[in-house]
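K.L.:
pasting the sequence and the predicted coordinates here, then a few questions.
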Amino acid sequence: MTERAVVLGAGSWGTAFAKVLGDAGNQVTIWSRRPEVADAINERHVNPDYLPQTRLPDQVDATSDAASAIRGADLVVLAVPSQTLRSNLAEWRDLIGPAATLISLMKGIELGTTRRMSEVICEVAGVEQDRVVVVSGPNLAPEIAQEQPAATVVACSDPGRATLVQKSMTTRYLRPYTNDDVIGCELGGAVKNVIALAYGMAAALGFGDNTRATLVTRGLAETARLGVALGADPLTFAGLAGLGDLVATCASPLSRNRSFGERLGRGETLEQAQAATRQTAEGVKSCLSIRDLARKHEVEMPITEQVERVCHEGVDPQAALVALMSRETKPE
């Protein structure tokens, strides 16, 4: 069944996801904040700022007019930076149709409220949980845009809606799996960005595979601890939205969070790293909200704590590693 979709956000993942939806046969409009990006997509079928080597399908067009893009859309895809979701959605909510499915591509925890992205969507848009679908997994945008084989998870409390979205984004290069554990999928996607910052720091400091494997496995352990405390299924963290996304984000040089962590590990300040990358590394802000969420539920997350100290308290990455290794020994 062909759907009419709008992707709100013209960054790398939003653009790649619009291509996926178009390749799956849907009619897709990308909303871009900047008119010149929308014009380039319409005239050349290319997003010049993100994925400039990728030609978008003919079924994909663009606009900088959110109202015209959202009205009548069956699928409303939210692909803005997580900390801007609340303010953006407040402007868009009255344009969204009563039967539309809202799809979250965002991987973060809101600062101040410690809410997951689906919770923010429900609160701001005034919709029930069963209308919100979360897409999460090892989905590095440049590889998806190049049509390299990959899989992802489509999570929703309504199995029928999850299946509808699954069908709307199945292509020969992307295989979506459905899941009803929205909490687990969202936490896996948010915390992996923080662990990838630590992984990047370790790589820049010259540490090898033992250190990196330790960060991945212990990072997964603290993600699962928080997830269980919030009601997630622990098995989710062994799947695509947990271990799969964590490995891809830590290991790939395409990962913004790993690359950002490398800059911090080489001694750059937070401001220097941000100026050099010019893209959002979600883990930098999310480490604060994830730390607060963990403390609220009395869950130990030592890697997250040390990443927050490096990013926001000026602690040297080497000192943060020493602090991790100096913790009291205990059973695994």
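P.N.:
Nice, I can see it. Residues are numbered from 1 along each chain as shown.
K.L.:
use CA for all of it now, contacts and neighbours both
P.N.:
Will do.
K.L.:
how about stretch 259-278: buried residues?
P.N.:
Buried residues in stretch 259-278, counted by 16 or more other Cα atoms under 10 Å: 259-267, 269-270, 273-274.
K.L.:
an error on my part: the question was meant for stretch 276-293.
P.N.:
281-293.
K.L.:
restricted to helices, list the buried residues of stretch 259-278.
P.N.:
Using DSSP state H, S259, F260, G261, E262, R263, L264, G265, L270, A273, Q274 are the members of the buried residues of stretch 259-278 that sit in helices.
K.L.:
what sits against the closest residue to C250 other than its chain neighbours?
P.N.:
Leaving aside its chain neighbours, C250 sits nearest to A196 (4.5 Å; criterion: Cα to Cα, 6 or more residues apart in numbering). Applying Cα atoms under 8 Å, 6 or more residues apart in numbering to A196 gives the contacts L246, T249, C250, N257, R258, G261.
K.L.:
below is structure B, check it against A:
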Amino acid sequence: MIRVMGAGAFGTALAVSLAERGPVTLWARDVGHAQEMARARRNDRRLPGIDLPDAVTVVSGPIEPSKAEATLLAVPAQTLRSFCTEHAGGLANGAPLVTCCKGVELATGLRPSQVIAEVLPGAACAVLTGPSFAGDIARGLPTALTLACADAAVGQRLQAGLSTSVLRLYRSSDVIGAELGGALKNVIAIASGAAMGAGLGDSARAALMTRGFAEIVRAAEAMGAARDTLSGLSGFGDLVLTCTSEQSRNYRFGLSLGRNEAFDPGVTVEGAATAQAVCDLAAREGLDLPITQAVMMLVSGRLRVEQAMDMLLKRPLKEE
């Protein structure tokens, strides 16, 4: 049995896909939402049009210890600490915890696996990340993801237990690279969306993606990531997807910034907090991350898109 904590779009999609392998428990924070899903056998609030398979059981309330093979944590990066703290007793059952969020904790600059290590010391932890949209996974469209785990034996078991006929997992031992690739690409997706929303064109977006990838590599390597990981699914692959599709919440948020339009405050945009957290880290490490800094200033309202682009274009000329 697999447990999925978080009944947002991605958590629900994972539950739907993994039901192919056997029983799945899908936990929702809101009791009313859980009852609604259990009755309708759908999650129309977050993932409309997708039926929940019979193998999916929807629950809410206090999380109890279970004999689950793995627990997937599909909760936002900025609430992961409070979630794990509140439900520590139900999570500390020996089963691996698999984080599915893509971000850096704003208050501490810690990656999700580091947050878990602080709150639940000794827990086996892995990371599930890569280029994927909830709707594609839920509809059974082919998707490839990275499953990163420092413990090779645990990683192998999770890879076998979480792969399905259409969800293909590639194993990695580079947890740092997998987490930072997934987190930092959200920042570049905001920049790409802002450029397109402001009508700056595809060439500007291509430049932002390319130079943004160079920033991702520079920042992640400085924090201990392997360059090869960043060139894979959890880095470059995820960057391409989220910078080119309006299915990406971070890209849509950037579009709204570029168009000077309001954005739904109820939609989680992990890249906004990550931009600030990474700028703080960059200042401490002496890293030059101009696109990330521009996004941070855009999100905080200190720059307009035109000003941000002007700031980037006026940087000194250099070799690539």
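P.N.:
Happy to help now that I have it. Bear in mind that the values here come from a model prediction, so they are computed numbers and not experimental data.
K.L.:
quick one: the strands in structure 2?
P.N.:
Ranges of strands in structure 2, per DSSP state E, are 2-5, 24-27, 42-43, 47-51, 56-59, 70-73, 97-99, 125-129, 143-148, 167-172.
K.L.:
winner for burial among those strands?
P.N.:
strand 125-129 (a mean of 27; mean count of other Cα atoms under 10 Å).
K.L.:
relative to structure 1, which residues correspond to that one?
P.N.:
Residues 132-136 of structure 1 are where strand 125-129 of structure 2 lands when matched by TM-score structural alignment.
K.L.:
hang on, the earlier thing: take the strands of structure 2 and lay them out in TSV including distance to G181 of structure 2.
P.N.:
Putting the strands of structure 2 into TSV (distance: least, Cα to Cα, whole Å) gives the following:
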stretch	distance to G181 of structure 2
strand 2-5	23
strand 24-27	27
strand 42-43	29
strand 47-51	25
strand 56-59	31
strand 70-73	18
strand 97-99	14
strand 125-129	9
strand 143-148	11
strand 167-172	13
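K.L.:
of all these, which one is nearest A195 of structure 2?
P.N.:
strand 125-129 (25.5 Å; Cα to Cα).
K.L.:
need the residues that contact the closest one.
P.N.:
Outside strand 125-129 of structure 2, the residues that reach it (Cα under 8 Å, 6+ apart) are 96-102, 113, 116, 145-150, 155, 175, 178-179, 182, 234.
K.L.:
hmm, try it at 7 Å
P.N.:
Strand 125-129 of structure 2 is contacted from outside by 96-100, 113, 145-149, 175, 178, 182, 234, using Cα atoms under 7 Å, 6 or more residues apart in numbering.
K.L.:
go on, stretch 166-175 of structure 2?
P.N.:
Contacts of stretch 166-175 of structure 2 (Cα under 7 Å, 6+ apart): 127, 140-150, 152, 155, 159, 163, 225-226.
K.L.:
8 Å - rerun?
P.N.:
Contact with stretch 166-175 of structure 2 is made by 17, 126-127, 137, 140-152, 155-156, 159, 162-163, 225-226, 229, as judged by Cα under 8 Å, 6+ apart.
K.L.:
let me see the contact set for the residue nearest the centre of structure 1.
P.N.:
Central residue of structure 1 (Cα atoms, centre = their mean): K107, 2.9 Å from the mean position. Residues near K107 of structure 1 by Cα under 8 Å, 6+ apart: S82, M117, S136, E186, G189, A190, E282.
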